[in-house]
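Q: The amino acid sequence is not available; the structure is as follows:
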């Protein structure tokens, strides 16, 4: 690998460009071709399976309609035979009676076949073993009579419901070749007496079913198969397979399942796309097969065209690389000279480049970069000065001599009044407040620590002003371990007391609420004090606004301090109405932390 790197480094730019561009052009095109081929194949298989599933569903519906129509034809002829029951009794004998009987019965059979066109032939055998055919087949072969008798034997064992038989070849006679048909039969009884009048057998031609396959089949090498419960092909677009058992053992597991499915499988070393759709009515299934090569033959021609395009692109790439190497080298040499001069003096102004290509843009960008670096240095210095300013203000806020004096005065008064427990509790609150306020020098603490400091602060203030306001704090436990800048909420609480509740000169309420919203932690400080006008709001937002003690944080300072540490999306929002109250919303990021370090 090291030798290859050295060899590549020593190549001329022209050869480097060829070494890089040719693989970069050819390999992606090959990858795109291969990936697109497999995506196309996948989509084509998926589309074919879906289309053939839909086609199989339509074929299934049509086959079931054919069978239902045939059964309706059986019912219709049953009523006709009941109307002709006078011709079918044992007493109706004689030549004239026989001619009339034959004419009447065959006329009904013919009429039924005109109504139900799906039925190819209808044969009725009365209880005297006389055979009547719809198409007046006066000559019925011996083999046909034997098959008819086999059907009659089975029908006589039924109670009069319609019965289907296996697809078979039936020799109709009159010189006709035997045809593949689906027989359905029924024993006909007289409705009033229950006497058997005979047996009726209808024949549906296999051509009627296979024609449905041909309508749905648009590929030369694809085939539809209708397979019965014995795994025998009873109809197909391949005429040579009809009435033969499925011979390929690979298909046996597929035929055992009764679920509709479609996929690709290997049959006789060939990849075949298949779909299977069951006909639950009679345990048949529709099987469709097509060669995957047949589906992809159009795309294979496109692949050859793509290969020619790749070769042409490779030739063009060679020519372009040679031309580009000449165009690029000279500007690069000039840029190298410029960079060497800049190397000796980092802040030296780069000469103007009279071009707008990448080399000119690179030189211009380098010049802007040096200016940006100088600007960043200035910004860092200014930011450090601002942070030191806020650190000084924070130290002053932590000491708070005015608050300390007032609290000690309250403790003294409580002691004088003999309220020692309250004096002890106030002293403890004062100690905890200052301990949390100092926090070992940490500037970022947890919300839990900030709220504890506020609780102690409010306890002391409530001792002083318990006749003027009360307060509530609602901060969910899930919000207590997030980090917050120290003394963010306390100045807002102090502002609410001194600028909202005290001037009200009536009993008021202070509420502190915390919740998560929009991926941030929101803490609201609300009071029902005197509120503020728009002018007062503008004053509070100024960077000169101070609290009662004169050395604390104004709203502008708190907002700027939050943005300085956490970013511009965070800070303070202020909502206020005169005589209704004020709400200050603090938004800080959801930064986890237990005890601040």
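A: Everything's here; your move. Everything numeric here is computed off the predicted structure, so don't read it as measured data.
Q: Could you use CA atoms for every contact and neighbour count after this?
A: Fine.
Q: If we go by neighbour counts, what in stretch 104-111 is buried?
A: 105-110 (16 or more other C-alpha atoms under 10 Å).
Q: ugh, typo on my part, it should be stretch 26-33
A: 26, 29, 33.
Q: Looks to me like residue 512 is in a helix.
A: No: according to DSSP: H, G, I helix; E, B strand; the rest coil, residue 512 belongs to no helix; its state is strand.
Q: before we move on, back to that, make a markdown table from the buried residues of stretch 104-111 and add secondary structure and distance to residue 530 to it.
A: Compiled in a markdown table, these are given as follows (DSSP: H, G, I helix; E, B strand; the rest coil; distance: C-alpha to C-alpha, whole Å):
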| residue | secondary structure | distance to residue 530 |
| --- | --- | --- |
| 105 | helix | 107 |
| 106 | helix | 107 |
| 107 | helix | 106 |
| 108 | helix | 103 |
| 109 | helix | 103 |
| 110 | helix | 103 |
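Q: and which of those residues is nearest to residue 9?
A: Set against residue 9, the nearest of these by C-alpha to C-alpha is residue 110 (94.6 Å).
Q: Next one for the comparison:
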């Protein structure tokens, strides 16, 4: 599908491409602006919703604080009641009537507090003798005091709030969901422990504090404990259910503020407010769609305006495209002439915009192409002349005649082994020279050709010539031009060592450094003066058929193939010798046409 669309686009004319591209660009821009505007306004609305919901949750937290403070005050009123203090300070009695009267007196004191306070569901007192006193109207009361007696043992004071739980009593024929306070109290006279008071608050009263807060039609507020269970909720069927599997659970326990989460396939805003007194977290949840519903009206109007702008842009694009493609068509016709081989054409456009600049650059390109083509033809011609000169210099009659004369001399002396060795070296040399017609060979093959040449000369000159190769084997994998070293070695022998008394030495070194191959040919011949060196490097015969292949030609040959940054360096000291240093690129792949 993608390839077909690209193929269709590429097949269009520039006029149609500009029109289509501009329409798409404007459409994308307007749509992007619509989305961007929608998101910005949505973020603003969500931010406002977070701020408002946070205020509501802080209000709920403040209400809870008031309720719990009042509950602790009522508990204090109950345990400091004179009748409660007196009865629980008295020693236990075995008289049933007196026991009943004590129970009624304490229960009445508790009932007076409970009946006047709507949020207190019940009050119970547990003494050390197992007696339970209630605020009245309670049935099936379970004694849960033992764990609190143990918890507060050894401490003169103790108070703890329990999470929402099912009451340990029945009231009005049913158990209630309550949040309970358990507090240890002592005698006001001598400080001796008297018992534990339990004050329970109906969860429905807590839920009533936030049930009517409006955070959206489908939004709601609830309270969870640290274990992720719902401690208070307007919908009582949700009580005690766990939210640990909800994506926002871990976030609401550790953060305050608002964040968006997606669950049940809908994106919601979740706002949290911690209530550390009971290790609770007050949570507000509202669908994002409900927050941003008013934003959709603005978006619809923006889309209508977008369609109008797109229509106007189409008309403007068509006019602009025509003004651009008219000079481009002239360029197209001129290019066709260049394709037919006419490099003498020239574009003349009056425009000074990018199209005019293109026309001027096109004229430069045609002129440059013509110049390069002429140079390329001259370069290829020169390469062929150099290669022909190299070949002729190595198969010239003098070298071949001298070698054959050496073979005849060895035959007269009946040195058959030397004859075989000399013929083998000569065959190996000419095999390397041919190299299947390739002008680019590996350095390893070039070293074989050079060594074969030296071996031939060593047999001819006997003890007057010796050579050493000091090569880093890494250079073998790189390439060079064929017969690079042999002409240089020949120059070292014929112009350096031949006129020296005693044995002459040639050292050939090679190494790789900084992405370049370095090769040195060192001889201990007669050397050259600066004037002689300058003459060799600057004077080069033009007739390759009649002259030997010189240093200047070798240097030019290297630069023709590898670039002007490569070539030869020569150091020579009269009476001490000459060093020719070659720098080549460290390339493992190179072709003759490259």
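A: Sure, I can see it. Bear in mind that the values here come from a model prediction, so they are computed numbers and not experimental data.
Q: TM-score them against each other, please.
A: The TM-score (TM-score structural alignment, normalised by the length of structure 2) is 0.51; 446 aligned residues with a C-alpha RMSD of 6.9 Å.
Q: now for the buried residues of stretch 104-111 of structure 1, which pair is the farthest apart?
A: So, the buried residues of stretch 104-111 of structure 1 by C-alpha to C-alpha: farthest apart are 105 and 110, at 8.7 Å.
Q: host element of residue 547 of structure 2?
A: Using DSSP states H and E, residue 547 of structure 2 is not contained in any helix or strand.
Q: Surely it touches residue 541?
A: Yes: checked against C-alpha atoms under 8 Å, the pair residue 547 of structure 2 and residue 541 is within contact range at 6.7 Å.
Q: What segments of the stretch 351-500 of structure 2 are strands?
A: Secondary structure of the stretch 351-500 of structure 2 (DSSP state E, counting those that start in this stretch): strands located at 440-442, 465-471, 479-481.
Q: quick one: which of these is nearest residue 411 of structure 2?
A: strand 465-471 (21.8 Å).
Q: List of residues touching the closest one?
A: Strand 465-471 of structure 2 has contacts (C-alpha atoms under 8 Å, 6 or more residues apart in numbering) with 454, 457-458, 503-511.
Q: what about it, how far off from structure 1?
A: For strand 465-471 of structure 2, the mean deviation from structure 1 after alignment is 3.7 Å (mean C-alpha distance after the TM-score superposition for structure 1).
Q: circling back: tell me the most buried of the strands of the stretch 351-500 of structure 2?
A: For the strands of the stretch 351-500 of structure 2, the largest average neighbour count (mean count of other C-alpha atoms under 10 Å) is found in strand 479-481, namely a mean of 24.
Q: counting contacts, what elements does that one pack onto?
A: Counting contacts by 3 or more C-alpha pairs under 8 Å, 6 or more residues apart in numbering; DSSP states H and E, strand 479-481 of structure 2 packs against strand 440-442, helix 443-461.
Q: Switch these over to a markdown table; also include distance to residue 238 of structure 2.
A: Output for those, formatted as a markdown table (distance: least, C-alpha to C-alpha, whole Å):
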| stretch | distance to residue 238 of structure 2 |
| --- | --- |
| strand 440-442 | 84 |
| helix 443-461 | 85 |
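Q: related to what we said a few turns ago, compare the strands of the stretch 351-500 of structure 2 and give me the one nearest residue 164 of structure 2.
A: strand 479-481 (86.4 Å).
Q: what about the closest one, how far off from structure 1?
A: With mean C-alpha distance after the TM-score superposition for structure 1, strand 479-481 of structure 2 averages 3.7 Å from its match.
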